[in-house]
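Enquirer: here's a sequence, model it:
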Amino acid sequence: MPPSVDHVRSVTEAYLARHPEERDSLTLLFAALVGTDAPTSRKTYPAHVTCSAILIDGDRRVLHIVHKASGKLLAPGGHNEPADRHLRDAALRELHEEAGIPPSAVVPLSGYEDVPLDIDVHTIDANPSKDEPTHHHVDFRWAFHLGAEHAVTLQEEEVDGYEWRPFPSAASPTVRAKLALLT
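Expert: Okay, the predicted model is just below:
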């Protein structure tokens, strides 16, 4: 069973307790939460929830992968699946699928076990081949430490490459700002 509306709402409120200044930026998420469609379904428009894994290694670097579809350097992540009971589960599944790093090799960032490091809303261009209009992803970005050395093994169908970037070079400005606050 995918993450429930109540789960998405409670995670969002816990996040906003830390970042109340971001409430207005999540208007599309709140609209999805009161809609009739599941907010985690990839067919919910104009916005739906996605999840990413911000994976931090022992050298304070963040894993980025190159997505074939966009050519962009991003954190491993994507759409929720029916078997993802919680939002964090989706991030862990995507990390394993795209980078070959299993959940057993990571630990949640201390203090972020049940709260994402970041929630970002961004536009996704229309994709006529998938019958998808322009829409928005509300990306819940979960932070993990690489707890055990583990090689990155890329999912060749979706991923072209990867790199570890120091905190100040993280691709997302909002993640970069939040990582800068970590001691």
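
Enquirer: from here on, just use CA atoms for contacts and neighbour counts.
Expert: OK.

Enquirer: and Arg42, that one's in a helix?
Expert: No. Read with DSSP: H, G, I helix; E, B strand; the rest coil, Arg42 is coil and lies in no helix.

Enquirer: run through the residues that contact Leu33.
Expert: Val5, Val8, Arg9, Pro39 (C-alpha atoms under 8 Å, 6 or more residues apart in numbering).

Enquirer: if we go to 7 Å?
Expert: For Leu33, the contacting residues are Val5, Pro39, by C-alpha atoms under 7 Å, 6 or more residues apart in numbering.

Enquirer: over to Ala105?
Expert: Leu146, Gly147, Ala148, His150.

Enquirer: most neighbours of all those, which one?
Expert: With neighbours taken as other C-alpha atoms under 10 Å, the top of these is Leu146, carrying 21 neighbours.

Enquirer: want to put them side by side, so please do this one too:
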Amino acid sequence: MTNLTAFLDRLDSIVSRYLAEVAGPRERLALLRWQIAERHALDRRETMPGHATTSAFVLSPDHAQVLLIDHVVIGRWLQPGGHYEPAGSFHESALREAVEETGVTTPVLHPWHRGGDLPFAIDSHEVPGNPRRNEPPHIHHDLQYLFIADPALPLVAQEEEVHAAAWKPIAALAEIAPVAFARLRSLSPSG
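Expert: A predicted model of the protein is given here:
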């Protein structure tokens, strides 16, 4: 079994489980499912019309705050994340991005995940092209995971990709990630 086959089989299993157990009635993920069925190399950023990314909603223990980054290329505040990089699980890829981009220390996977790799949300969205990388506008199939961290600990933004990293009120997610925000409102801090 090739690395791509193993990756796509794992992604297909997670997407199917997400659609059966988590997704709302309007979440169909048609393009992502089509690309998986067509065996596109979704683990490579060159794959068009879209490819896999992972991101992290790092919450304060009381769920009042979320850690966001001021993204250099996109020019707005977003949750930390990036193109999928090989990892033992998708949430480990998201965690690595959060730590790299913000310097957040000791984040832990949120109890909602029950230690597993089921995404809290999957958001397929269009992103602008990046002329520096000769990339046209394309789709990010973003597997989103929840983490908990202490907002009192210092942050260090990764200056190549991030202007700043800061804790913001959880309501900031309403515009950034409406599906995840709506789902978060139903959680209690104890999970």
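
Enquirer: let me know the helix or strand that Ala31 of structure 1 is in.
Expert: Element membership for Ala31 of structure 1 (DSSP states H and E) is helix 27-34.

Enquirer: and the counterpart of His7 of structure 1 in structure 2, how far from Asp43 of structure 2?
Expert: Counting by TM-score structural alignment, His7 of structure 1 corresponds to Arg10 in structure 2. Arg10 of structure 2 sits 11 Å away from Asp43 of structure 2, going by C-alpha to C-alpha, to the nearest Å.

Enquirer: what about the strands in structure 1?
Expert: Along structure 1, the stretches classed as strands by DSSP state E are 47-56, 61-67, 73-74, 77-79, 106-108, 118-124, 135-146, 159-166.

Enquirer: please identify the most buried of those.
Expert: Comparing the strands of structure 1 by mean neighbour count (mean count of other C-alpha atoms under 10 Å), strand 47-56 ranks first with a mean of 27.

Enquirer: and stretch 173-182 of structure 1, which stretch of structure 2?
Expert: Going by TM-score structural alignment: stretch 173-182 of structure 1 matches residues 178-187.

Enquirer: give me the distance between the matching stretch and the centre of its chain.
Expert: When distances are taken as C-alpha atoms, centre = their mean, to the nearest Å, stretch 178-187 of structure 2 is centred 14 Å away from the chain's centroid.

Enquirer: for stretch 77-94 of structure 1, same thing?
Expert: How far stretch 77-94 of structure 1 lies from its chain's middle: 9 Å, per C-alpha atoms, centre = their mean.

Enquirer: do stretch 65-75 of structure 1 as well
Expert: 13 Å.

Enquirer: alignment lookup: Arg33 of structure 2 to structure 1.
Expert: Checking TM-score structural alignment: Arg33 of structure 2 goes with Phe30.

Enquirer: skipping adjacent residues, who's closest to the residue nearest the centre of structure 1 in space?
Expert: Compute the mean C-alpha point of structure 1, and by C-alpha atoms, centre = their mean the closest residue is Ser52, 1.9 Å away. Excluding its sequence neighbours, the residue lying closest to Ser52 of structure 1 (C-alpha to C-alpha, 6 or more residues apart in numbering) is Gly77, at 3.8 Å.

Enquirer: residue contacts, the residue nearest to the centre of structure 1?
Expert: Ala75, Pro76, Gly77, Gly78, Ala91, Asp139, Phe140, Arg141, Trp142.

Enquirer: isn't Gln144 of structure 2 up against Asp117?
Expert: No. Applying C-alpha atoms under 7 Å, one finds Gln144 of structure 2 not in contact with Asp117, separated by 10.1 Å.

Enquirer: buried set for the helix ranked longest in structure 2?
Expert: Longest helix in structure 2 by number of residues (criterion: DSSP state H): helix 3-21. Using 16 or more other C-alpha atoms under 10 Å as the test for burial, helix 3-21 of structure 2 gives Phe7, Leu8, Leu11, Asp12, Ile14, Val15, Tyr18, Leu19.

Enquirer: and what of stretch 85-94 of structure 1?
Expert: Buried residues in stretch 85-94 of structure 1 (16+ other C-alpha under 10 Å): His86, Leu87, Arg88, Asp89, Ala90, Ala91, Leu92, Arg93, Glu94.

Enquirer: what residue of structure 2 matches up with the second one?
Expert: Taking TM-score structural alignment, Leu87 of structure 1 has Phe90 as its aligned residue in structure 2.

Enquirer: same thing with Ala47 of structure 1?
Expert: In structure 2, Ala47 of structure 1 lands on Gly50 (TM-score structural alignment).
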